[in-house]
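A.B. asks: coords below, sequence missing:
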């Protein structure tokens, strides 16, 4: 029995030992696997996990470039981008927020509203704290903060003062401000649609903001760094890349704000005084072609939707020039050698040419006028009689030489080149009406440059409205423009100015500037009314001042004024502008006129 018992006990012991060894081996195997996994995590996967954690915290933030300014010729700012902030928040962090009641020991990080506890937690509490600073309802803010995610925009274009007040609410990591900008226009409707506006992305969409968008737009920079858990703040020392933004260049205009302001005021007053539908005016430096003022009576504020969706009437409105167009024809008569300004004509009460009958705006007997007198009396009949021998090709040639039917080169959005058809499309009436400013259309800039060309001794200068640009480093670059083009000889231009001065003297009771001689031409043309029929009137007046030493060309155009005729409506308005120019620029008074070409014989 003892032997049997010993055998049984030995077997049990052996079995137990085997189990112990098996368990030990299993434990050793598990331990080995744990060690291998630990080593893998630390030595192999650790870098990847660290990189993933870093990536989750790393953000690349755009540094917005500031859009360049638009300034007048004297450096007065007309449009600029100012510092603004977009207030954003982390909704998930807001929903976990618990305000800290204030006591004397925690004033730097506690939360209260007007000295009282917030009275809520989570998104509702954050909404209550922000409501006053953002001028929004706490309920609306609470709703905005109750969504999923870690980023939501609460309000755009807030001032730096508002952003600082939010910084003082001790909501770091929950609410913060991101730098942006807002386009500000200092003068309301002074240049309205001419300046235009920008869209929500800060891109020019109308006016000079559009035409000069490439120059005004800068290049954004960026910064790459790690944020804290709630995303609002940079972790110190984690900046890995920083590229500074390059601001856009400033655009310096030829426009003189003071002149623009005065012209705008006068045009708005004239619209009211004469009951006109609209009034347009332009002031140009004769010698340089620079536009000092380009205005209309429309009351459109720069930057508004109306300014962004439309274009300046001063560049888009076209009309028949009426008798101001006679300047082109008479200059052509002289330049081609067809006539001299002293040539004598007998002008009857009507004339029939090519089967078409033409009359003047007033009845008269046989009048003995020189070519200068035909211009002074604004005789359509005289222009047709004098135009015999002046071919259709010549009529078209000189209109194009003076810039009719062509864009001005100002590159202003919405500009119309007007309508000038080729001679081959003219009927028997149109070929003669073009001699006295009917049968084609112009914009006011084209029309003004006709007078300016004659005042500039026959050289047509390229008109300009952009003077220079100044980049973010302060370097100024003058804008190059095309060289002037001679249209007529200097003597022809001088004779035309002489005859225009006689025209001006004929209106001296209504259109004058004491001490200064003026050379001018008035016009009145029928244009299409609301029904498409020729029921409306455009009256215009172009003037050069001083006539003896030309400095400025001014043109005013009005639609449907009470008083009708250009010399009686647009003329006095032009004179008001001229008087201001003489005073502002302290132009010396004129010498007496002694060389007038005879207007009768």
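C.D. replies: Thanks, I have the structure now. Note that this is a predicted model, so its numbers are computed, not measured.
A.B. asks: from here on, contacts and neighbour counts on C-alpha atoms
C.D. replies: Noted.
A.B. asks: secondary structure element holding residue 183?
C.D. replies: strand 175-185 (DSSP states H and E).
A.B. asks: ignoring the adjacent residues along the chain, who's closest to residue 396?
C.D. replies: Once its chain neighbours are removed from consideration, residue 396 has its nearest residue in residue 423; the separation is 6.7 Å (C-alpha to C-alpha, 6 or more residues apart in numbering).
A.B. asks: same check, this time on residue 323
C.D. replies: Here the residue nearest residue 323, using C-alpha to C-alpha, 6+ apart, is residue 523, at 4.2 Å.
A.B. asks: ok, how many other residues are close to that neighbour?
C.D. replies: 26 (other C-alpha atoms under 10 Å).
A.B. asks: cool, and residue 2?
C.D. replies: 7.
A.B. asks: take this one as well and set it beside the first:
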């Protein structure tokens, strides 16, 4: 009985153990099946996605920066250009794993040392030490920059190709590399300061010609798509999948002649010092086509600087009352309307009262016998008011606007001010007469130059231009309008030549006749009162065959227009005659009488 029971217990234990073994085997089979299923899924189903993810992690899209177009003078001299530069970047994680290779006979072609000595460190500190001399930076600061997390950090911008090549020779491939960029350079510094303006950190023009011509100057970036090796910037050969070349920006050519600009700038700086003026402006214009050859001021602002980006050129933005140069407009209107002739005779008193308003000249005198041409020569305010009797307010306004007063020059220069000319309905009893002698409205230096240039161009007002060509296209200079008849213009040139003759003792260019007008106007000073003056002088040369108009404006010089701005303009005129080899003038004959 006992044996039977023992046999039953034994069989039970055997069956139980077998059951457990079967259960464990089934469980292991299920696990194995799941593993095989997962492996099959990974290899057969997710393999492509995994490979694609791995490829994507190595694929880089690198921008190829387009070079900004150049700004050139009329002769092709570079005034602004972009040059090849590099941004030096690094992979911090790779730098932290860097171990320098000691130099010996076997490793001499790729080892690491500093001035023939071991690097003396590993990781980011070692990379920083190797780069410090080439980048002219502190090794500890570089080491700190390379000790951060991540795989990309900018170490230095605007590095020259020579420095980039030096870094390439440091055997740091995959850790440190250069990305192509560019830097905007202005070879002449202060020569055209705020006129050229500057670009921001993104290379976009934000002031001056850089802003004005930004669309033309800006190119289109290209790109390359390829796979990088581990740790950085090295391309895996044969992995380039797309390459689009950068398209550089177009050049812009100005009408400015750099040599004339340089000389005018030099003279303006000297003149402000000589005459203790606050500032000075000079404009040189080609009479025949309206091109601006120089637009200079005495300000010392370097092109591309923060100051150049924040300030508009004074030669463009500064407005002022023209003073007696405005008499050229009035006398032209008198002659063109047939109201007066240049030989009309006047007895001009030392003081004149009209409609309760009293007018005086800049100098005291008794009764003088002057012709209308003589009134212009003597720059008599009283004479201009007398000759203006019968010249309606509408006519006064009409000829001011025809000569460009209160109108845009059409140059579209950033920050340009058109000045102020109110309508005749706003004029009071005094203003209607002060506009006859250049007060009661404001102009800029470019407008002032075009007044005299219109007379010198036989009465035809040219559209001024300062952009000669952009995007390969020559600027349209066809906008020309006749303001006065050719005969009137010739009479005005004759009268203005008499003005110039009266200053010939100190405003002259030997061998050349000049037709000019001076001006002096009281303007508001820092105290809010009429405590400052503007002295200006505009001259056409040669008077017998006009080629150029030179206008000079000085703020608060120690002397009136003809005595200060006049001699300065003559210096510029002399330079022009020599540079362009202008033939000397023929003798003057049959001048219109200035007295009777």
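C.D. replies: That came through fine. None of these values were measured; they are calculated from a predicted model.
A.B. asks: any idea what the TM-score comes out to?
C.D. replies: Aligned and superposed, the two chains score 0.97 in TM-score terms (TM-score structural alignment, normalised by the length of structure 2); 595 aligned residues with a C-alpha RMSD of 1.5 Å.
A.B. asks: what's the separation between the residue nearest to residue 396 of structure 1 and residue 488 of structure 1?
C.D. replies: Here the criterion is C-alpha to C-alpha, to the nearest Å. By it, residue 423 of structure 1 lies 21 Å from residue 488 of structure 1.
A.B. asks: who's more crowded, the two?
C.D. replies: Here residue 423 of structure 1 and residue 488 are compared on neighbour count by other C-alpha under 10 Å; more neighbours surround residue 488, at 23 against 16.
A.B. asks: residue 555 of structure 1 is in contact with residue 279, isn't it?
C.D. replies: No. Residue 555 of structure 1 sits out of contact with residue 279 when judged by C-alpha atoms under 8 Å, with a separation of 10.6 Å.
A.B. asks: OK, contacts around the residue nearest to residue 396 of structure 1?
C.D. replies: 392-393, 396, 431 (C-alpha atoms under 8 Å, 6 or more residues apart in numbering).
A.B. asks: the residue nearest to residue 323 of structure 1 -> structure 2?
C.D. replies: Counting by TM-score structural alignment, residue 523 of structure 1 lines up with residue 519 in structure 2.
A.B. asks: what residue is smack in the middle of structure 2?
C.D. replies: For structure 2, the residue sitting closest to the mean C-alpha position, by C-alpha atoms, centre = their mean, is residue 196 at 2.4 Å.
A.B. asks: all helices for the stretch 451-600 of structure 1, in order.
C.D. replies: With DSSP state H, counting those that start in this stretch applied, the stretch 451-600 of structure 1 shows helices at 490-506, 570-584, listed in chain order.
A.B. asks: and residue 388 of structure 1, which of the ones you listed is closest to it?
C.D. replies: For the helices of the stretch 451-600 of structure 1, the distance to residue 388 of structure 1 is smallest for helix 490-506, at 19.4 Å, taking C-alpha to C-alpha.
A.B. asks: assign a three-state SS to the closest residue to residue 68 of structure 2 other than its chain neighbours, would you?
C.D. replies: Among residues not flanking residue 68 of structure 2 along the chain, residue 249 sits closest, at 4.8 Å (C-alpha to C-alpha, 6+ apart). Of the three states, residue 249 of structure 2 takes coil under DSSP: H, G, I helix; E, B strand; the rest coil.
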